[in-house]
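>>> below are the sequence and a predicted model for it; my questions follow.
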Amino acid sequence: MKIFYLAHRVPYPADKGEKIRTFHQINYLVEQGHQLTVFAPVEDAAEVGFANDLQAKLGVTVLTAPLGSALWRKLSAVLTGQPVSQTHFFCPALQALLQQQLQTEQPDAVVCTSSAMAVYVQRAGLVSSAKRPCTLLMDFMDLDSDKWQQYAANSSWPMRWVYQREARLVANAEQQIYQQFDHCFFISDNEVQLFAKQLADASKVSVLANGLDTSAFYPAATPANPDDPVFLFTGVMNYKPNEDAVLWFVQSMWQQVLAKYPGARFIIAGMQPSSRIVQLGKLQGIEVTGYVDAILPYYHQASIFIAPFRLARGVQNKILQAMACGLPVITTPLGAEGIACKPGEHLLTASTEADFIACIEQVLTSPRLQLALQTNGPELIRQHYSWDGVLQNLPALLQQRQEASA
């Protein structure tokens, strides 16, 4: 099959959630013998280089075009009544590239990664004909409208109004996309069920889970010493849910941890730390790394992966990675959402500051619990989260339109 992939970011290097997901989808389909063309907007020369690297690595065609002024993109959303997250990724030059390509090549399927990319398909006229020859798939990943609503509920004016506006407009876009596309999928069943409540007919929505490369994430040869525990959080550190989780842990719990374990360290490993995260590096025992070339050594030196999410949607790749590395994970029920795990067996869940402190104490004082988490986590990942396993239904979805039209 000829497949067009419209990615909101160049999915290489695969170093953050949505890029990891899209990269492995593309890699899987290439291995299945399909011919892929990837379209992606870019913000700088580095991303053009990444696009060239992706093309060389997987043997796919990658077409990019530069985004315009970020300020103008935001202003455009206000002037036209569109979601900011849609105009943020819209590039007229990329739209032209797509339409030029459609004049010379007819794809069998088009896949969009995130609702923001649907506008390219809509403007190209691919949603207008009931007899169109290609399947249209939408990888929503997360239910973004609900994420923006969470932001609004946890913000004060004027940002509350901004987030409410985005939640409303994105929800409208999600509904329209569902009607126009042949099938849509989310990372977890929780997302599917939440979206299905808004639909009269939910037959075109399903789960396409995240997976994990178990050759890249595996347990350390020697577990960390619990006497001077090392806590770890990983992720893009200007992303609001990540920033909120880390700030809550440090501001509400870190001093209690230090009182019990004076030699404890907390490593915040991830690119683009916000100014508030950078300031945390001045506190006792806290290290803010910024971008790191390899994340595995940080998992291997840690004692506990701490993930106190209060804002989140979908499956957290970082938690899957930590579990694959045999690292005890303590997270909120929201952080564990969508993962096929049993609290107390594969990870620990906590909702309050007192709960987190109690869970930390349990892990660090119970060798039996440590061993159970170090053993059960990797086994769960091997059984349920290999990329080949989670993506096995994707080829059938790509042929859905042709089969319906036959």
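Noted; the coordinates are in hand. Only a predicted model underlies this, so the values are computations on that prediction, with no experimental measurement involved.

>>> for the rest of this, base every contact and every neighbour count on C-alpha atoms.
Will do.

>>> this structure: strands as residue ranges?
For the chain, the strands defined by DSSP state E cover 2-7, 35-42, 61-66, 109-113, 135-141, 183-186, 205-207, 230-234, 265-269, 286-290, 304-307, 329-331, 348-349.

>>> let's bring in a second model and compare:
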Amino acid sequence: MSERPSLVFVSPRFLFPTDEGGKIRTTQILRGMKGGRFHITLMSPATPEQTARHREEIEAVCDRFIAWPARSVGPLHRITRLRHLLSLKPVSVAAGVDPVARRRVREQLQQGAQVAVFDFIHAATLAPLHGLCPTVMFTHNVEAEIFRRHAEVAGHPLKRYVWRGQHRKMARFEARELPRFDTVVAVSERDAEAFRAMPRNRRVEAIPTGVDLDFFAYRPPGDGDHLIFTGAMDWQANIDGIRFFMDEVWHLLVQRRPGARMTVVGRRPHPELVEQAARRNLPWTFTGFVDDIRPHVYGGAAYVIPLRVGGGTRIKAYEAMAMGLPVVSTGLGVEGLPLTDGEQFLQADTPEAMAQALDRLLSDSALRLRLSQAARRHVEDHCSSLAVARCFEDICQRTMNGQG
């Protein structure tokens, strides 16, 4: 057994492949902490096939991996989980309640863990009611805020009603569960302030958003009218953002830039979006899942973040900036990131403003290069993934030692 203190890291989902922001953030932190102050045991659901397929990636982020049986997800999963609408918990939480996983976590903590980290608020259902060691809750968003924003942009009255109900349930769940943990870690000062405003939270700390600067190497932006978006396309916020861009922005942009084309890089693109692009004969490409986004991103002229819903911080923004793509984003798309409009990116919050900003960027190669270089300098100065991992490690150390 290692002489280093034992840290148990509990994830409610298998972290590989790293095909969405939360998984990327978590694995970057664990990779940066591996071999440091703690002996890290990672716990998550996994099948034997998943464990075997991703063994090298698992070994790169932890000293020991313990899996509990992963639940099978069938084609009707999205429909069957709707039965949880009647639960007092939000659907996303109720659907993940797993007594077997909870028992495995308790057994592991009883073996002498000196600090435990629970990844995402949903993992609160896996934390023992009575503390067996100091605990950290790693939040990637203010989840209730995401549901509120979904309600605000929902077009159908029934959808608004459902999202409002989920917002109320998640707000209650966060307020009840977060105070159970010795430290709450937020991914931005904005989120941290929201958690500090909740009664009874013991200690709330913020970490910056990091990016792997060696992996996402810099290249100058391209000269064509090629736009890029990356993100998991089965995540509702990304679906809403791309639908908004397709329906309300695209026709305004092509009036100015007839040669514009779009590549959406991300797993499981929503069939309705793919069919609509084909039906309208739009020059859009949906890649689906890719092992490496870089070949699909390099050479693009601009990166667009048309999000209207979300929480936490968008790692996609920093990845694009690191790779040299000038960014046009809604304010929400870069929320929580210390960026300045006109210096590291261009902000546009209406269809007209976004089309105008993209036209301006695509028409001006000097502006593209200036934003590209300034954005890369920013992430180099503030966003090293290794520095973020060290910050997280410090928080775990202080929590273990009972330091405020």
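Received the coordinates, thanks. From a predicted model like this one, the values you see are computed outputs, not experimental measurements.

>>> sorry, back to before: and the strands of structure 1: which comes nearest Glu403 of structure 1?
Closest to Glu403 of structure 1 of these is strand 135-141 (C-alpha to C-alpha; 9.8 Å).

>>> picking that back up, reformat the strands of structure 1 as JSON lines; add distance to Asn242 of structure 1 and mean neighbour count.
Supplementary listing: the strands of structure 1 in JSON lines, determined by distance: least, C-alpha to C-alpha, whole Å; neighbours: other C-alpha atoms under 10 Å:
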{"stretch": "strand 2-7", "distance to Asn242 of structure 1": "23", "mean neighbour count": "22"}
{"stretch": "strand 35-42", "distance to Asn242 of structure 1": "24", "mean neighbour count": "23"}
{"stretch": "strand 61-66", "distance to Asn242 of structure 1": "28", "mean neighbour count": "20"}
{"stretch": "strand 109-113", "distance to Asn242 of structure 1": "21", "mean neighbour count": "23"}
{"stretch": "strand 135-141", "distance to Asn242 of structure 1": "17", "mean neighbour count": "25"}
{"stretch": "strand 183-186", "distance to Asn242 of structure 1": "20", "mean neighbour count": "24"}
{"stretch": "strand 205-207", "distance to Asn242 of structure 1": "24", "mean neighbour count": "19"}
{"stretch": "strand 230-234", "distance to Asn242 of structure 1": "8", "mean neighbour count": "24"}
{"stretch": "strand 265-269", "distance to Asn242 of structure 1": "10", "mean neighbour count": "22"}
{"stretch": "strand 286-290", "distance to Asn242 of structure 1": "13", "mean neighbour count": "18"}
{"stretch": "strand 304-307", "distance to Asn242 of structure 1": "9", "mean neighbour count": "26"}
{"stretch": "strand 329-331", "distance to Asn242 of structure 1": "12", "mean neighbour count": "26"}
{"stretch": "strand 348-349", "distance to Asn242 of structure 1": "17", "mean neighbour count": "23"}
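
>>> would you list these in a markdown table and tack on distance to Ile277 of structure 1?
Below are these laid out as a markdown table (distance: least, C-alpha to C-alpha, whole Å):
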| stretch | distance to Ile277 of structure 1 |
| --- | --- |
| strand 2-7 | 29 |
| strand 35-42 | 26 |
| strand 61-66 | 30 |
| strand 109-113 | 29 |
| strand 135-141 | 26 |
| strand 183-186 | 30 |
| strand 205-207 | 34 |
| strand 230-234 | 12 |
| strand 265-269 | 8 |
| strand 286-290 | 7 |
| strand 304-307 | 15 |
| strand 329-331 | 19 |
| strand 348-349 | 24 |
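
>>> of those, which is nearest Pro83 of structure 1?
strand 135-141 (15.1 Å).

>>> that closest one vs structure 2 - mean distance after superposition?
Per the superposition on structure 2, strand 135-141 of structure 1 and its aligned residues are separated by 0.8 Å on average (mean C-alpha distance after the TM-score superposition for structure 1).

>>> cool, thanks, talk later.
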